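A.B. asks: Got a sequence here, can you model it:
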Amino acid sequence: MSRPARAGSEVSVDKADSASCRIETVYGVSQLTVFSFGPNEQDNILCLSVPTEESRPLVRIQSACYTGEIFRSLDCDCHEQLDESMRRIHAGGGYFIYMLADGRGAGLLTKVRGLALGDNEGLDTYDAYVRLGVEPDPRKYARVLSVLQHIGLSKIELLTNNPRKIEALRDSGISVDRAPLQIDPTPASAQYLEAKRTKFGHLLDSSLIRGDIEGK
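C.D. replies: Next up, the predicted model:
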């Protein structure tokens, strides 16, 4: 399958430009750091940090979903995952790491083409990418790993349902404990979550999802 072209190839924080500032949000106060690995926005990694004394701090790694996080699309759980992660990290400390990589790294244009296939042909997000000749989840975590190493994190509690993220971090030598992040499905998001569970291998409670699908 083809992979979307990605500008910028540097993966080391030592090669990245960075800037930090204090930021106050509805969740509380944190430190925002931008790591810029190239000339385009998708080459940036954002890190929100909240002080913590935990030896295994809470970490969330999330990639952008403009339709869900900005426009509040109902057919995914991305905004709700962001909201829950930010609440938990600001409550107890930790790190929220944000990849500007919409469409699971395939880009917004590919994502919207996939959504159109869902509208017109009923394809789920996995099968739509296959139809487009794109790897269903082309995200790479080398830059995220470089940021974690720069922060000095060798063991973390990772907010995720995605075993690929856990595997990527563990393969780099980081000790990972998983903290589940399942969002209650809605009739609009249940089929998307079922595709995540059955085709992407996400660690989700099938009984919750199936109930919403059957209730549609």
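A.B. asks: contacts and neighbour counts: CA atoms only from here.
C.D. replies: OK.
A.B. asks: could you show me where the strands are in the chain, in order?
C.D. replies: 17-25, 28-36, 44-50, 58-63, 94-99, 155-159, 175-179 (DSSP state E).
A.B. asks: Give the other helices and strands that the fourth one contacts.
C.D. replies: Put plainly, it is strand 58-63. When contacts are defined as 3 or more C-alpha pairs under 8 Å, 6 or more residues apart in numbering; DSSP states H and E, strand 58-63 sits against helix 78-92, strand 94-99, strand 155-159.
A.B. asks: And those: which comes nearest Ser146?
C.D. replies: strand 94-99 (11.7 Å; C-alpha to C-alpha).
A.B. asks: How about the contacts made by Lys165?
C.D. replies: Counting by C-alpha atoms under 8 Å, 6 or more residues apart in numbering, Lys165 makes contact with Tyr141.
A.B. asks: before we move on, the earlier item: mind putting the strands of the chain into a markdown table with distance to Leu203 and mean neighbour count?
C.D. replies: As requested, these are exported to a markdown table (distance: least, C-alpha to C-alpha, whole Å; neighbours: other C-alpha atoms under 10 Å):
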| stretch | distance to Leu203 | mean neighbour count |
| --- | --- | --- |
| strand 17-25 | 30 | 11 |
| strand 28-36 | 29 | 18 |
| strand 44-50 | 25 | 22 |
| strand 58-63 | 16 | 23 |
| strand 94-99 | 20 | 23 |
| strand 155-159 | 12 | 22 |
| strand 175-179 | 10 | 16 |
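A.B. asks: And this one, please, so the two structures can be compared:
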Amino acid sequence: MNTLAAPQRTASVRARVPVTLDRAAGRTAQLVTFHDLPDALEHLACVLPYAPQTVPLVRLHSECMTGDVFGSARCDCGPQLDEALAAMAEQGGVLLYLRQEGRGIGLFNKLDTYVLQDQDIDTFRANRIIGRGEDERDYRAAAAMLRALGLTRIRLLTNNPDKVAQLRDLGIQVDAVVPTGVHLTEHNARYLAAKAGSGHTLTLQRETTA
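C.D. replies: As a prediction, the model looks like this:
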């Protein structure tokens, strides 16, 4: 009996996916998988076509199931994902979806910290209380993914200077840092204040929406 062979994953597999969500304006993206990454996790690249010979816009987006999938208002992850895909729908680019939930501490640990945050403890201190680091993410896998895609020069969409510093240390040339919007609401104000206090380049003004 004939059987279908699985794709050979020597470097990466590209699957054309019609992204029909409003966030990507119905553009067709390529979802790219990788193997032999430094952390052995199943990270994914979403590539929207960009003009040749240009320095593409890149977003490193750490997985946030609560915000990206379920629309949690406790953070700004979902709106940042929407913003990045909308920008790339216009000009093309690469979104690396990194499986580093909760700044690298995992989904269940992140939900444990939510209980502490409800006791007026900020997100970084809550991580420390449960015995984890404030931010355990590293971007070696991201740098490897970019190289696999043939990218060593990028424009990085971020407000996080640590992403810029780590990528540069890993040999990725960041030509420009493009700031993300400040998606401030009454529900995530304390969270964003903690991010600003940790060094993120955020200006928190009275943009709060209900």
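A.B. asks: Please state their TM-score.
C.D. replies: TM-score of the superposed chains, computed with TM-score structural alignment, normalised by the length of structure 2, equals 0.85; 194 aligned residues with a C-alpha RMSD of 2.2 Å.
A.B. asks: Distance of the residue most central in space within structure 2 relative to Thr208 of structure 2?
C.D. replies: The centroid of structure 2 falls nearest to His61 when counting by C-alpha atoms, centre = their mean (0.4 Å). As defined by C-alpha to C-alpha, to the nearest Å, His61 of structure 2 lies at a distance of 23 Å from Thr208 of structure 2.
A.B. asks: Kindly report the same for Ala24 of structure 2.
C.D. replies: Taken as C-alpha to C-alpha, the span from Ala24 of structure 2 to Thr208 of structure 2 is 25 Å.
A.B. asks: Could you check which of these two is surrounded by more residues?
C.D. replies: Ala24 (21 against 14; other C-alpha atoms under 10 Å).
A.B. asks: which residues touch the more buried one?
C.D. replies: 82, 85-86, 88-89.
A.B. asks: ok, the residue nearest to the centre of structure 2 - contacts?
C.D. replies: 81, 95-98.
A.B. asks: Nearest to Glu186 of structure 2 among those?
C.D. replies: For those, the nearest to Glu186 of structure 2 is Leu81 (19.4 Å; C-alpha to C-alpha).
A.B. asks: before we move on, back to that, could the strands of structure 1 be laid out in a markdown table, adding distance to Asn120 of structure 1?
C.D. replies: Below are the strands of structure 1 laid out as a markdown table (distance: least, C-alpha to C-alpha, whole Å):
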| stretch | distance to Asn120 of structure 1 |
| --- | --- |
| strand 17-25 | 39 |
| strand 28-36 | 37 |
| strand 44-50 | 33 |
| strand 58-63 | 26 |
| strand 94-99 | 29 |
| strand 155-159 | 34 |
| strand 175-179 | 36 |
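A.B. asks: I'd like to know which of those strands is closest to Tyr192 of structure 1.
C.D. replies: strand 58-63 (16.4 Å).
A.B. asks: Distance check, Gly133 of structure 1 against Arg113 of structure 1.
C.D. replies: 12 Å.
A.B. asks: What of Ala128 of structure 1?
C.D. replies: Ala128 of structure 1 is 8 Å from Arg113 of structure 1, by C-alpha to C-alpha.
A.B. asks: thinking again about what came up before, out of the contacts of His61 of structure 2, which comes closest to Ile105 of structure 2?
C.D. replies: Using C-alpha to C-alpha, Leu98 comes nearest to Ile105 of structure 2 of the contacts of His61 of structure 2, at 12.9 Å.
A.B. asks: just to revisit the earlier point, skipping its backbone neighbours, what lies nearest the residue nearest to the centre of structure 2 in space?
C.D. replies: Spatial nearest neighbour of His61 of structure 2, chain neighbours left out: Tyr97 (5.1 Å); criterion: C-alpha to C-alpha, 6 or more residues apart in numbering.
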